[in-house]
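Asker: Test case, fold it:
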Amino acid sequence: MVNPVWLRSLIALAETGSFTRAAAALDLTQAAVSQHIRQLEGQVGPVVIRRPRLLEWTPTGEALLDHARELEAADRRLAARLVGADALSGEVTIVTPGSVGLLLYPLLLDLQQASPGLVMRHRFAPDPEVIAAVLDNRSELGITTQRSEDARLAAEPFLHEPLELIVPAAEKVRGWVDLERIGFVDHPDGISMATRLLSRRFSGNPGVRKLPVRGFSNQIGLILEPVARGFGFTVLPRYAREAFRRPEAIRVLEGTPEVVDTLWLTYRSEWPLSARARHVVSRLSEMVAAGPSRA
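Answerer: Sure, this is the predicted structure:
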């Protein structure tokens, strides 16, 4: 194996074109740089021919230079990967539930557009899959609707998201009997979310499972489509409703008490987040707080 100190002198010599300037660049004496080159040549043969005002590289010298530059680049890549030092370059992986993902993904693209060195990898998944992805190191960041108790994971409050009762825009709802008349548009978390909200809004009701079901969708971006067409009402987190492209066709039925979920930023507790992940989390928090303008 070639001594890396000798190779650094070789690169400096090639970049500066003289032993004197190479020594100055490395903060060494000229004699030290000359000795490094002689030691290299003693190991591999002639690498450079010294001519007046000119250095001519031998084929062996050219091969060594290519090798030295590859090692130098590999060292930089390894250092960046180990510490995630560059906040504006590299891959950021994040897994989220559907509703908050509809909010965050466009913001992630805004960040990538502002810093093209970043590459955003986002995936939708329910809480158990989010936790598994972070634990298996398939994703550096996760958002969960429930705080994980696994000691290997750190969890900190990131966002708050209310549940909303959403009805067709033309519907009048004065009580439970109107919900029975309109009917329920279900989704994978529909019964759970509706039970949590409606049990507080309409005390003494016979239960969500007694409502007529008018439709079902497992696609977060499509659940409000049947509501917009007047087929029924549903209960969804706010960010899913805000992402719907036809807000004029639906209406949020305001009321109290509210049901507000905490969304948890989840990551491995045993090592620090990369600089780029910290940058993305910080900017996302700022953008969400700024509202639709993201100012």
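
Asker: use CA for all of it now, contacts and neighbours both
Answerer: OK.

Asker: Quick check: next helix or strand after the lengthiest helix in the chain?
Answerer: Of all the segments assigned as helix in the chain under DSSP state H, the longest by residue count is helix 59-83. Counting by DSSP states H and E, the next helix or strand C-terminal to helix 59-83 is strand 90-96.

Asker: What are the contacting residues of that next one?
Answerer: 117-127, 130, 133, 138-144, 276-277 (Cα atoms under 8 Å, 6 or more residues apart in numbering).

Asker: Could you do stretch 113-124 as well?
Answerer: Applying Cα under 8 Å, 6+ apart, the contact partners of stretch 113-124 are 88-98, 101, 105, 108-109, 111-112, 276.

Asker: repeat that for 10 Å
Answerer: Residues outside stretch 113-124 that contact it (Cα atoms under 10 Å, 6 or more residues apart in numbering): 86-102, 104-105, 107-112, 130, 139, 141-143, 220, 276, 280.

Asker: And this one, please, so the two structures can be compared:
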Amino acid sequence: MMNPQWLKSFATLAELGSFTDSAERLGITQAAVSQHIRHLELQLGPVILRSKRPLELTPAGSALLDYCQQIDRAHHHLMLRLSDAEATCGEVSVISPGSIGLRLYPLLLSLQEQHRDLTVRHRFAPDSEVIDAVLHNRYEMGLVTHKPDDKRLEAHPFAEEPLELIVPANTRVTGWNDLEKLGYIDHPDGQAMATRLLGRLFPGNPGIRNLPQRGFSNQIGLILEPVARGLGFAVLPRYARLAFTRPETIEVAAEGNALVDTIWLVHRAEWPLSARAQLALAWLQRHL
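Answerer: Here you go, the predicted model:
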């Protein structure tokens, strides 16, 4: 790695175009600036054309200046990430299950519109991937539907989200026979969700596996599309329904008997959340 002082002298010389002015700004002698440039040129070849006034960079000099600027940007980014004093700069990183994520991401973008120096990085993932990503510091915080028992993680209740039985608009469901007529639209978590909710709504039912399956999708934003077209029913968390773009084509059956799940916020236990993450959490909890 090249000496940082040499790089600083070169970047200043590239900006000012004068050894004398560069030495004055850096608080060193002109001879010291010249020596720093010679050290660089021993490694890279000529980086400036001394015969030109003002000085001109060679192709190697242009590449070196770009390298210096990248270092400056990386240093600035590091300082933002390490600074808890500045809550409105830097990256907010969140990983969450699909349903709650559909609600969170637009809210985070609204926060970013107010603070343009923030960067939002969000990923949809199941609980197991959320926990792994937070444990390995790929994301600062995550949301899960089951409280983890890993001592390396802190977990706090974040929100409540009911499971809902969602049917085509103007569809009446009074018993298990109505579900058999509709058929089931499945998704990756569908069997588990449907078993839990339908067990409450229709005690003693023969089980979700005994219903005709009319479709399957692993895209959270598309699961309700076949329901909207009258092709079946689905069991999903509420935020997935609220994010659906054609709410008039679906409705919630047996709404008063919803099964409510707790959404848990998780982060590494060894250190506190950054000021940016705390700002984002406060924003989300105000607007959810």
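
Asker: TM between them?
Answerer: Laid over one another, the chains give 0.75 as their TM-score (TM-score structural alignment, normalised by the length of structure 2), with 240 aligned residues with a Cα RMSD of 3.0 Å.

Asker: hmm, back to that, among the contacts of strand 90-96 of structure 1, which ones are in helices?
Answerer: D127, V130, A133, R276, A277.

Asker: The residue lying closest to the fourth one once chain neighbours are set aside: what's it in contact with?
Answerer: In this structure, R276 of structure 1 finds its nearest non-sequential neighbour in A87, 3.7 Å apart by Cα to Cα, 6 or more residues apart in numbering. Neighbour list for A87 of structure 1: A80, S115, G117, L118, S274, A275, R276, A277, R278, H279, V280 [criterion: Cα under 10 Å, 6+ apart].

Asker: circling back: are any of the contacts of strand 90-96 of structure 1 buried, and which?
Answerer: Among the contacts of strand 90-96 of structure 1, those classed as buried by 16 or more other Cα atoms under 10 Å are 118-120, 122-125, 127, 130, 133, 139-144, 276-277.

Asker: if we can go back for a sec, mind listing what's buried along the longest helix of structure 1?
Answerer: Buried-residue list, helix 59-83 of structure 1, by 16+ other Cα under 10 Å: G61, L64, L65, A68, E72, A80.

Asker: Touching, the fourth one and M1? I think so.
Answerer: No - in this structure, A68 of structure 1 is not within contact of M1 by Cα atoms under 10 Å, at 11.7 Å.

Asker: any idea how far P272 of structure 2 is from L279 of structure 2?
Answerer: For L279 of structure 2, the distance to P272 of structure 2 equals 13 Å [Cα to Cα, to the nearest Å].

Asker: Which one of those two is surrounded by more residues?
Answerer: Per other Cα atoms under 10 Å, whichever of L279 of structure 2 and P272 has more neighbours is L279, with 15 against 12.

Asker: what about the more buried one, distance to D132 of structure 2?
Answerer: 24 Å.

Asker: what residues does stretch 167-176 of structure 2 touch?
Answerer: 165, 178-179, 182, 184, 198, 201-203, 205-207, 211, 224-235, 247-254.

Asker: The same query, at a cut-off of 7 Å, please.
Answerer: Residues outside stretch 167-176 of structure 2 that contact it (Cα atoms under 7 Å, 6 or more residues apart in numbering): 202, 227-228, 230, 232-234, 248-253.

Asker: Save those residues as CSV, and put in distance to L44 of structure 2 too.
Answerer: Formatted as CSV, those follow (distance: Cα to Cα, whole Å):
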residue, distance to L44 of structure 2
F202, 76
V227, 65
A228, 65
G230, 69
G232, 68
F233, 67
A234, 64
E248, 67
T249, 67
I250, 67
E251, 69
V252, 69
A253, 72
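
Asker: Quick one, which of these are buried?
Answerer: V227, A228, G230, G232, F233, A234, T249, I250, E251, V252, A253.

Asker: just the angle between the longest helix of structure 1 and strand 90-96, please?
Answerer: Angle of helix 59-83 of structure 1 versus strand 90-96, following axes from the mean of the first three to the mean of the last three Cα atoms, to 10 degrees, is 30 degrees.

Asker: closest to E156 of structure 1 among the buried residues of helix 59-83 of structure 1?
Answerer: Nearest to E156 of structure 1 among those is A80, at 25.9 Å by Cα to Cα.

Asker: wait, what's in contact with the closest one?
Answerer: Contacts of A80 of structure 1 (Cα under 7 Å, 6+ apart): D86.

Asker: Kindly recompute the last result at 10 Å.
Answerer: Counted by Cα under 10 Å, 6+ apart, A80 of structure 1 has contacts A74, D86, A87, S89, G90, S274, A275.

Asker: Run a quick neighbour tally on the aligned partner of the fourth one in structure 2.
Answerer: Pairing criterion TM-score structural alignment: the partner of S89 of structure 1 within structure 2 is identified as C89. Applying the criterion other Cα under 10 Å, we find 20 residues in the vicinity of C89 of structure 2.

Asker: Equivalent analysis for S217 of structure 1, please.
Answerer: S217 of structure 1 has 16 nearby residues by other Cα under 10 Å.

Asker: My read is that it contacts V227, right?
Answerer: No - here S217 of structure 1 does not reach V227: they are 11.2 Å apart, not a contact under Cα under 10 Å.

Asker: shared neighbours of the two, anything?
Answerer: The contact sets of S217 of structure 1 and V227 overlap at V185 (Cα under 10 Å, 6+ apart).

Asker: circling back to that earlier point, which of the contacts of A80 of structure 1 lies at the shortest distance from L54 of structure 1?
Answerer: A74 (29.8 Å).

Asker: For that closest one, give me its contacts.
Answerer: Contact analysis of A74 of structure 1 by Cα under 10 Å, 6+ apart lists A68, A80.

Asker: Equivalent analysis for V2 of structure 1, please.
Answerer: When contacts are counted by Cα under 10 Å, 6+ apart, V2 of structure 1 touches Q39, L40, Q43, V44, L64, A68.

Asker: do the same with P237 of structure 2
Answerer: P237 of structure 2 neighbours (Cα under 10 Å, 6+ apart): 98-100, 160-166, 193, 258-261.

Asker: how about those, which pair is most distant?
Answerer: Of all pairs drawn from the contacts of P237 of structure 2, the greatest distance, 19.3 Å, lies between G98 and A258 (Cα to Cα).
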